[in-house]
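> Build me a structure from this.
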Amino acid sequence: MPNIKSAEKRVLVAKERNARNKAAKSELKTSLKKFDTAVSEGNQEAAESAYKVAVKTVDQAATKGLIHKNNAAHKKSSLTTKLNSIKQ
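Next up is the predicted model:
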């Protein structure tokens, strides 16, 4: 346990941020998984709606610094390729 007041505050802030980041990463993984299941089922309407949600969460994660912007671009490119594969 920290002895200094500012160190105590840092511990609390770190816990809050950790929880927030964990929730955001979980949301990101969930949205990507929903998109993958829609694509694997071949449901084009569900895939398109899941695609919009997945791209939004990837962009938010990149903006907040959870993932690198190049990682986000790679994920979005992969999502787009998968979506286009079921359209044909």
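
> all contacts plus neighbour counts: C-alpha atoms, from now on.
Fine.

> OK, contacts around the most centrally placed residue in the chain?
Residue closest to the mean C-alpha point of the chain, counted by Cα atoms, centre = their mean, is Leu28 at 2.3 Å. Leu28 is in contact with 54, 57-58, 61, counting by Cα atoms under 8 Å, 6 or more residues apart in numbering.

> Please generate a structure for the following sequence too, so the two can be compared:
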Amino acid sequence: MANTISAKRRIRLTQKETAYNRYWRTTMRTYVKKAKKAIEAGDRQAAQEAVLKAQGILDKVAVKGVIHKNEAARRKSRLMKLFNEKFSDTASKAE
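Below you'll find the predicted structure:
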């Protein structure tokens, strides 16, 4: 257990920051999961909207410092790759 006042203050601050980061991290994961489910469902319009929302959340979380900007870029890239793999075939078959 911390003995000094500053150490006790840091413990309180760390708990507050951890709760803040946990909220944004779970929100981010939720939006990414929703986007993946929409992609798997096959509805292009719904998937596109979900991917755009997920990208916005990823950018916001990166700006807030919860995740690194390169991690956000990597996650967005992987999400777009899934989207394009699923719907580029559909678009070419329809033509």
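
> where does the TM-score land?
Comparing the two superposed chains by TM-score structural alignment, normalised by the length of the first structure, the resulting TM-score equals 0.87, with 88 aligned residues with a Cα RMSD of 1.5 Å.

> ok, so what distance separates the residue nearest to the centre of the first structure from Arg10 of the first structure?
26 Å (Cα to Cα, to the nearest Å).

> Over to Lys52 of the first structure?
For Lys52 of the first structure, the distance to Arg10 of the first structure equals 36 Å [Cα to Cα].

> Kindly report the same for Thr80 of the first structure.
Look at Thr80 of the first structure and Arg10 of the first structure: by Cα to Cα, they are 40 Å apart.

> What of Gln60 of the first structure?
Per Cα to Cα, Gln60 of the first structure is found 25 Å from Arg10 of the first structure.

> And for Glu41 of the first structure?
46 Å.

> and what of Tyr51 of the first structure?
Separation of Tyr51 of the first structure from Arg10 of the first structure (Cα to Cα) stands at 37 Å.

> So which of the two has more stuff around it?
Tyr51 (24 against 12; other Cα atoms under 10 Å).

> Now name the helix or strand holding the residue lying closest to that one once chain neighbours are set aside.
With Cα to Cα, 6 or more residues apart in numbering as the criterion, Tyr51 of the first structure has its nearest non-adjacent residue at 6.0 Å, and that residue is Phe35. Using DSSP states H and E, the element containing Phe35 of the first structure is helix 5-41.

> How about Leu58 of the second structure?
With DSSP H and E as the test, Leu58 of the second structure turns up in helix 44-64.

> Let me know the angle separating the helix or strand that comes right after that helix from helix 44-64.
Read in the C-terminal direction, the helix or strand following helix 44-64 of the second structure is helix 69-94, with elements assigned using DSSP H and E. Note on geometry: by axes from the mean of the first three to the mean of the last three Cα atoms, to 10 degrees, helix 69-94 of the second structure and helix 44-64 are set 170 degrees apart in direction.
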